[in-house]
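Engineer: Quick one: sequence and predicted model below, then my questions.
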Amino acid sequence: MAVVGFANGISDRVSLAVAETDVAAALLSTFGISVIVWSAWAIGLVFLLRPPLQPASRLDGIIAAAALLAFLLPMAPLSWLAIAGLAMHILRTSPRSSFLQRGAWILLALTVPMLWSRLLFVMLSEAILQADAILVGWIVGTPRLGNAIQFADESGYLWIAPGCSSLANISLAFLCWATIAKALNRPSSLGDIGWVVLACTAVALINVTRISLMGLYRDHFDLLHGPIGATAASWLTLGATVTICLLGMRRDLPVPSYTGPPVTFSPALVGGVGLVLAVSLAFKLPGLMLLTSPMAPAPGFSGEAARLLEQHGFEVQQVSPGENLAGISGTAGACSVRINDVMPQGWQQSLVAGIAGDHHLVYLFNGKKYSEQPLLHTRADYYWSKLNRYAGRNVPTRPVMAVIFTPACDDLPLRELADLSGR
């Protein structure tokens, strides 16, 4: 079950990594999944397989059936939820300090970076991104707009995207500590908290330093932000995390652990696991094909908005996405307008407000006009669209547009633009 669940849980990330590059490059980058995650899964699996097979109880069968159902559903994150449930069941029913219990602890810790930290980010994304931005802004020494920091040369803003957040690395530090602790069968103590905090602080500092270098040296942005910078930061993070965890562990010797003969599997069992794995991944294939394609808003808005502005006498041109904000701009006499496509999760609100300055700002979504981004509606639409894509249904997300215009724009066709956003 651990093999089937892990394969289904990482299926979306593996598919995305292959779609963005190619199989060879994705393999070299471990499919965008940390080496810590792969190592933890391998160690946990070995521990789970060490004890001899025991007769399954009725409750074991019910738990396994529920997990299997979650694996068969097309939503990959459900597999991690099922793995967490399996791990907690094993923890409740296995002997203390046994290989089975230690493997279950590692399996449960594995769900922290793969599921729980991502859910935490969804709920607290604004605060998490701004925490990174505060540290980066302090190092670079330039003004900050929410989670955007002005480049040192004042040529624009460095926007901290969700993928650049320190939270992911912090969750990996926790997983690394849990894996090494259970691999050595080391009992927990209050002193562990200090070492875990130290490891989390180290990986956060590495991430913040990398982002700060991007802000200080914009000419080298592509190098620092690209594969070379990402790979260097990844290896530094791995080295710092493992080193700190090992230093924290070495003062204690492992306690005696449960031993037993290695387990053997019948060909029928191996074949059954292979069949379940193939079927569960096949059910996810239609959704994975949609998820790896660009999740663009409903097509045609930018073009239709440009034509509408031109019909009202505006001279329209494309906006250079130097601040990760694509869109169009238009001028008609003293009136200037800028229309940007923004993320439905609301991660660019502060940046948009800073760009707007003293000008007027409205948001357009689903045929309506708002003075602020309607986060509840835009996020619900985004995640509903993503859920449908997991299920193999191509439901495009509705565009969320930020319209910035000068006070002289008395005849700006906001009503017509809002109607376009609802098509």
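Structural biologist: Looks like it came in fine.

Engineer: Could you use CA atoms for every contact and neighbour count after this?
Structural biologist: Will do.

Engineer: which outside residues touch the helix or strand harbouring residue 120?
Structural biologist: Counting by DSSP states H and E, the element that carries residue 120 is helix 117-140. Residues outside helix 117-140 that contact it (CA atoms under 8 Å, 6 or more residues apart in numbering): 143-144, 146-152, 160-162, 165-168, 171, 208-209, 211-212, 215-216, 347.

Engineer: Which of the residues you listed fall in helices?
Structural biologist: Mapping the contacts of helix 117-140 onto helices (DSSP state H) picks out 167, 168, 171, 208, 209, 211, 212, 215, 216.

Engineer: Nearest to residue 91 among those?
Structural biologist: Nearest to residue 91 out of the ones in helices among the contacts of helix 117-140 is residue 171 (CA to CA; 21.2 Å).

Engineer: what residues are up against the residue nearest to that closest one when sequence neighbours are not counted?
Structural biologist: Leaving aside its chain neighbours, residue 171 sits nearest to residue 113 (5.0 Å; criterion: CA to CA, 6 or more residues apart in numbering). When contacts are counted by CA under 8 Å, 6+ apart, residue 113 touches 168, 171, 172, 175.

Engineer: give me that answer again for 7 Å
Structural biologist: Counting by CA atoms under 7 Å, 6 or more residues apart in numbering, residue 113 touches 168, 171, 172.

Engineer: Let's have those residues in CSV, adding distance to residue 86.
Structural biologist: Listed next are the contacts of residue 113 as CSV, based on distance: CA to CA, whole Å:
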residue, distance to residue 86
168, 23
171, 20
172, 21
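
Engineer: try this one next to it:
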Amino acid sequence: MAGVNALASNLLASFARGWATTLLDLGGVNPALWFALFAIGSIAAEPDEAGDARPAMTARDWLVFAAVLGAAFTPIPLAGAVGVFLGGLWMLLRGTKGSRARRIGVIALALTSMLIWGRALLVLAGGPVLSLDAAFVAWLAGTTAQGNLVYFAGEAQPFVIGFGCSSMDNMTLAVLFWAALTQLLRIPLDRHSVLLCMTAMGANLFVNVLRLAVIAHKQQYYDYWHSGPGGMLFAWAGLAVVAVIVGVGCARLADRRA
């Protein structure tokens, strides 16, 4: 419930555009977020196993539950995001290794990478991060950059890389999808799993940098590649690349574990 509250702004904006649009753009919510919520529900519904029965609620559990429930019903998306973080952190600390509580906690904390921490990093260290992003785009496009400005190829006019289109912000998608699938498949968080996450993050970063490099060479089609159908194609391409890398990687890690 706290997670849905955190996504309330996206959902309401999507509903305002009509039911057809809401269905087509999945309520204005990234598919990785829906998959993470699905993974949490699936893990919570798993049958009891030896050593993983639901423990009795303690007074501290009820206190955390009340705080998360309060955050879920506070009509502020940030409150919902904080509730997800609090609940996820508590389950991670409270659960034993491999338990449902700890696995759900990992996914919930990964959710906050997209809901809170990715954006917070850009706000607190946005200048250096966006400048690095712009330099990477300019290098790939063969143009020049100044701060968070990237110059169009053969032109003296630049375009701005803002928080919303930063490649760094999009990497949280890879973290979330990785966390959801690894925990759904009971894959432990070891160095192999972390390396898989970093590979998916790098691939997602490259797809977005490639989109911005295309923009640098297609000034006349800026709107198309930035927020139009072209931008949507790159968004789905980034998600597909992450899904393939994480899916294949998880299959290999599951085989190694067996």
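Structural biologist: It's in. Please read these numbers as outputs of a predicted model, since none were measured by experiment.

Engineer: Please report the distance of the residue nearest to residue 171 of structure 1 from residue 31 of structure 1.
Structural biologist: 15 Å (CA to CA, to the nearest Å).

Engineer: Quick one: list the elements packing against the longest helix seen in structure 2.
Structural biologist: Identified as the longest helix of structure 2 according to DSSP H is helix 229-257. Contacts defined by 3 or more CA pairs under 7 Å, 6 or more residues apart in numbering; DSSP states H and E place helix 229-257 of structure 2 against helix 167-184, helix 191-217, helix 222-226.

Engineer: at 6 Å instead, please
Structural biologist: The contact analysis (3 or more CA pairs under 6 Å, 6 or more residues apart in numbering; DSSP states H and E) places helix 229-257 of structure 2 against helix 191-217.

Engineer: Average offset of the helix it packs on relative to structure 1?
Structural biologist: Once superposed with structure 1, the aligned residues differ from helix 191-217 of structure 2 by a mean of 1.3 Å; criterion: mean CA distance after the TM-score superposition for structure 1.

Engineer: With stretch 100-110 of structure 2 instead?
Structural biologist: In the superposition with structure 1, the average deviation recorded for stretch 100-110 of structure 2 is 2.1 Å (mean CA distance after the TM-score superposition for structure 1).

Engineer: quick one, strands of the stretch 301-423 of structure 1?
Structural biologist: With DSSP state E, counting those that start in this stretch as the criterion, the stretch 301-423 of structure 1 has strands at 315-319, 327-332, 335-341, 360-365, 368-370, 400-405.

Engineer: So for residue 275 of structure 1, which of these sits nearest?
Structural biologist: Nearest of the strands of the stretch 301-423 of structure 1 (CA to CA): strand 400-405, 42.9 Å.

Engineer: quick one: that closest one aligns where in structure 2?
Structural biologist: Counting by TM-score structural alignment, strand 400-405 of structure 1 pairs with no residue of structure 2.

Engineer: Just the residues contacting that strand, thanks.
Structural biologist: For strand 400-405 of structure 1, contacts defined as CA atoms under 6 Å, 6 or more residues apart in numbering pick out 336-342, 356, 359-365.

Engineer: ok, back up a step: which of the residues in the helix holding residue 120 of structure 1 are buried?
Structural biologist: For helix 117-140 of structure 1, a neighbour-count test (16 or more other CA atoms under 10 Å) marks 117-118, 121, 125-126, 128-137, 139-140 as buried.

Engineer: Check stretch 236-243 of structure 2 too.
Structural biologist: 238, 239, 241, 242, 243.

Engineer: Closest to residue 9 of structure 2 out of those residues?
Structural biologist: Using CA to CA, the buried residues of stretch 236-243 of structure 2 come closest to residue 9 of structure 2 at residue 239, 21.8 Å.

Engineer: Run the chain-centre distance for the one helix or strand residue 14 of structure 2 maps to.
Structural biologist: In this structure, residue 14 of structure 2 sits in helix 8-16 according to DSSP H and E. Relative to the mean C-alpha coordinate of its chain, helix 8-16 of structure 2 is positioned 18 Å out (CA atoms, centre = their mean, to the nearest Å).

Engineer: Same question for stretch 174-189 of structure 1.
Structural biologist: A distance of 25 Å separates the centroid of the chain from that of stretch 174-189 of structure 1, by CA atoms, centre = their mean.

Engineer: And stretch 239-254 of structure 2, by the same measure?
Structural biologist: 15 Å.

Engineer: does the nearest residue to residue 252 of structure 1 once chain neighbours are set aside count as helix, strand or coil?
Structural biologist: Nearest residue to residue 252 of structure 1, sequence neighbours excluded (CA to CA, 6+ apart): residue 186, at 7.2 Å. Secondary structure state of residue 186 of structure 1, per DSSP: H, G, I helix; E, B strand; the rest coil, is coil.

Engineer: thought residue 186 of structure 1 was touching residue 254?
Structural biologist: Yes. Under the criterion of CA atoms under 6 Å, residue 186 of structure 1 makes contact with residue 254 at 5.3 Å.

Engineer: returning to what we had before: what residues of the longest helix of structure 2 count as buried?
Structural biologist: Residues 230-231, 234-235, 238-239, 241-243, 245-247, 249-250, 253 are the ones in helix 229-257 of structure 2 that count as buried (16+ other CA under 10 Å).

Engineer: contact partners of the helix holding residue 14 of structure 2?
Structural biologist: Contacts to helix 8-16 of structure 2, defined as CA under 6 Å, 6+ apart, come from residues 22, 27, 28.

Engineer: what about 8 Å?
Structural biologist: For helix 8-16 of structure 2, contacts defined as CA under 8 Å, 6+ apart pick out 21, 22, 25, 27, 28, 29, 77.

Engineer: Relative to residue 37 of structure 2, which of those is nearest.
Structural biologist: Of all these, residue 37 of structure 2 sits closest to residue 29, with 11.5 Å by CA to CA.

Engineer: Just give me the match in structure 1 for that closest one.
Structural biologist: Taking TM-score structural alignment, the alignment pairs residue 29 of structure 2 with residue 33 from structure 1.

Engineer: Could you find the closest non-adjacent residue to its match?
Structural biologist: Nearest one to residue 33 of structure 1, counting by CA to CA, 6+ apart, is residue 13 at 7.6 Å.

Engineer: corresponding residue for the one you found in structure 2?
Structural biologist: With TM-score structural alignment as the criterion, residue 13 of structure 1 lines up with residue 10 in structure 2.

Engineer: Run a quick neighbour tally on that match.
Structural biologist: For residue 10 of structure 2, the count of nearby residues is 17 (other CA atoms under 10 Å).

Engineer: same deal with residue 274 of structure 1?
Structural biologist: Neighbourhood size, residue 274 of structure 1 [other CA under 10 Å]: 14.
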